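> just a sequence and a predicted model for now, questions to come.
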Amino acid sequence: MNYYISFVGAGSGDKELITLKGYKRLKNADVVIYTGSLINHELLDYCKDGCIKYDSAFMNLDEIIDVIDKNVKAKKYVVRLQTGDFSIYGSIREQIEELNKLNIEYELIPGVSSFLGAASSLKVEYTVPEISQSLIITRQSGRTPVPEKENLREFAKHQTSMVIFLSVDKIEQVVEQLTSDGGYSMDTPCTVIYKATWEDEKKVIGKLSDIAEKTKQANITKTALILVGDFLGNEYNNSKLYDRGFSHEYRSSHNKSD
């Protein structure tokens, strides 16, 4: 390893869902800057004795970069531990752009995003054959605006599988936008999952017609995903992949008449 700084995706919550490569990096770190408001703090148990830890929840960008710069110059190995996978709402671009200015080399080690952990926890597949073959990952506009062409009303017109981050506190607005202007029907299955794969995970299962009220009753206001689409329903179709009548590079078909 020729890097003094590694960005590591912490996984969706369960401390064992960090990748093996991420675990090895974390175990060898001299300094860890972790997203304290979002990651499972039990991950810090993997750190060696003497590892210095910084909670980035109390730091701004300049402070984070300053800690990295000083420790890299001191030949200390730094791990920047971020929630889920940092490629989705991870604010990683602004960090690596600053490191580029300082000529600090780094590596990126992906993690298990919460939308993947949520699907496994719910025992669902986003891409059910003939039901949905696309997945939209998005968020409601907030302090960080969303481009107008990516608003929920426009995406809802596709009526495909959707995962909505960072929006459960605005769930009434979300439902209104998803069901207007030719979007989803009010009968579309919808699930809110709080802290997917954590020990205190909580699921609220319903339809767009009642999910807002159910979520309020469950007192879920943050750290949750909104999943919408018919992939959550009972209807499904088998794929062709394991169909006995389907041939591909590795297998010949076996029809009933064979």
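In hand now; what should we look at?
> switch to C-alpha atoms for all contacts and neighbour counts from now on
OK.
> how about the strands in the stretch 51-200 of the chain?
Ranges of strands within the stretch 51-200 of the chain are 52-55, 78-82, 107-109, 135-139, 161-165, 189-194, based on DSSP state E, counting those that start in this stretch.
> now for the last one, which elements pack on it?
In this structure, strand 189-194 packs against strand 202-207, helix 211-217, strand 224-228, with contacts taken as 3 or more Cα pairs under 8 Å, 6 or more residues apart in numbering; DSSP states H and E.
> I'd like the distance from the shortest one to the chain centre, please.
Meaning strand 224-228. Distance, stretch centre to chain centre, for strand 224-228: 11 Å (Cα atoms, centre = their mean, to the nearest Å).
> show residues contacting that strand.
When contacts are defined by Cα atoms under 8 Å, 6 or more residues apart in numbering, strand 224-228 is touched by residues 115, 161-168, 188-196.
> what is the burial count for the closest residue to Ile92 other than its chain neighbours?
In space, Ile92 comes closest to Phe86 once its chain neighbours are excluded; the distance is 6.4 Å by Cα to Cα, 6 or more residues apart in numbering. Taking other Cα atoms under 10 Å as the neighbour definition, Phe86 ends up with a count of 23.
> for Phe86, give me its contacts.
Under the criterion of Cα under 8 Å, 6+ apart, the contact partners of Phe86 comprise Val8, Gly9, Ile92, Pro110, Gly111.
> and the comparison structure, right after this:
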Amino acid sequence: MKVYFIGAGPGDPELVTLKAQRLIRSCPVILYAGSLVPVELLSEAMPGARVIDTASLHLDEIIAQIVQAHERGESVARVHSGDPSLYGAIGEQIRRLKALGIDYEVVPGVTSTSASAAALGNELTLSGVAQTVILTRYAGKTPMPEAESLASLARHRATLAIHLGITRIHKIVEELIPHYGADCPVAVCYRTGWPEQQLIRGTLNDIVEQVRRAKINRTALILVGEVLDPAQFDDSWLYREEQAHLYRPKVKPESPRQVKRDATAIPPPFNTES
């Protein structure tokens, strides 16, 4: 028996890893965050699987469900949105499982940051503009460490991905303008990957009014940075003609390198035992 903390991605059923899909199909118990994970992702659960929406459960009740499954010898798919290592609240669950001696494994998922950048058609790291992405959240019920205040992070002028802050976007803008300027591009990505997805582009100067008009007050990621609408940026060094490296030597072969495939030497499949 094992508990699998599974990253279900941002909401698009196709943005789920093969491993996550296999575990959802094979685990007899599925605990999922119904407020953030679309039930469609669980449509291929095994017949007779116990599928429980944990949105209304507190931590003790969730652990109780896991303990009951453990006593029955049944593995549990604990399905979280995005990637469970980011704002997934898995740390407190893992702490309980360790104390109980229950085995677990974390299965990564597509983050809302990467999915939102893809939906926007943007790269978040552009040469000459920004080479750092800071994933953070805004202080609310859970306080932020003093060294991680938004103003402190903003001094880097890196690309920001701000979680759990849409209801305080007016305060976020006030803290960012002194560092990024009022004309800095912003994108608010609401329920990326869901049918009701909304992508709102603007600047720090006008994004608050746009969000209020759209009546977005939850489940949104705020992206900030010049990479969202750069005036210009440099080509990468990697693909420059004059830049030689191991796979592109200065003296090139007469024709592009082709990968030869030997049908008799197909590698074994990935290990699917875990």
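Nice, thanks for sending it over. This structure is a prediction, so every number in the text was calculated from the model and none was measured.
> of all the strands of the stretch 51-200 of the first structure, which lies closest to Leu20 of the first structure?
Proximity to Leu20 of the first structure (Cα to Cα) singles out strand 107-109 among the strands of the stretch 51-200 of the first structure, at 10.1 Å.
> ok, average deviation of the closest one from the second structure?
Superposed on the second structure, strand 107-109 of the first structure shows a mean distance to its aligned partners of 0.8 Å (mean Cα distance after the TM-score superposition for the first structure).
> returning to what we had before: what's the most buried one of the helices and strands packed on strand 189-194 of the first structure?
Scoring these by mean neighbour count under mean count of other Cα atoms under 10 Å gives strand 224-228 as the most buried, with a mean of 24.
> need the counterpart of Gly48 of the second structure in the first structure.
Aligned against the first structure by TM-score structural alignment, Gly48 of the second structure finds its counterpart in Gly50.
> contacting residues for the closest residue to that match other than its chain neighbours?
In space, Gly50 of the first structure comes closest to Asp30 once its chain neighbours are excluded; the distance is 7.3 Å by Cα to Cα, 6+ apart. If you count contacts by Cα under 8 Å, 6+ apart, Asp30 of the first structure has them with Lys48, Gly50, Cys51, Ile52, Lys76, Tyr77, Val78.
> how about a cut-off of 10 Å?
Taking Cα atoms under 10 Å, 6 or more residues apart in numbering, we find Asp30 of the first structure in contact with 4, 47-53, 71, 75-79.
> in the second structure, what residue corresponds to it?
Alignment of Asp30 of the first structure against the second structure is given by TM-score structural alignment, with Pro28 as its counterpart.
> tell me how far that match lies from Ser81 of the second structure.
From Pro28 of the second structure over to Ser81 of the second structure the distance is 20 Å, taken as Cα to Cα, to the nearest Å.
> restricted to helices, list the contacts of Phe86 of the first structure.
Secondary structure defined by DSSP state H assigns Ile92 of these to helices.
> ok, and the contacts of Phe86 of the first structure in the second structure?
Listed in the original numbering, these still in contact in the second structure are Val8, Gly9, Ile92, Pro110, Gly111 (both residues aligned by TM-score structural alignment, their matches' Cα atoms under 8 Å).
> what is the neighbour count of the alignment partner in the second structure of the third one?
Applying TM-score structural alignment, one finds that Ile92 of the first structure aligns to Ile90 in the second structure. Residue neighbour count, defined by other Cα under 10 Å, stands at 16 for Ile90 of the second structure.
> alignment lookup: Ser110 of the first structure to the second structure.
Careful, residue 110 of the first structure is Pro; it's not Ser. Per TM-score structural alignment, Pro110 of the first structure is aligned with Pro108.
> now for the first structure: which helix has the highest residue count?
Within the first structure, and with DSSP H defining each element, the longest helix by residue count is helix 61-73.
> which part of the second structure matches that helix?
Under TM-score structural alignment, the counterpart of helix 61-73 of the first structure in the second structure spans residues 59-71.
> after superposition, how close is the matching stretch to the first structure?
Its matched residues in the first structure lie on average 0.8 Å from stretch 59-71 of the second structure after superposition (mean Cα distance after the TM-score superposition for the first structure).
> what lies in contact with that stretch?
When contacts are taken as Cα under 10 Å, 6+ apart, the neighbours of stretch 59-71 of the second structure outside the stretch itself are 1-3, 28-31, 50, 52-57, 72-78, 89, 92-94, 96-97, 100, 102-103.
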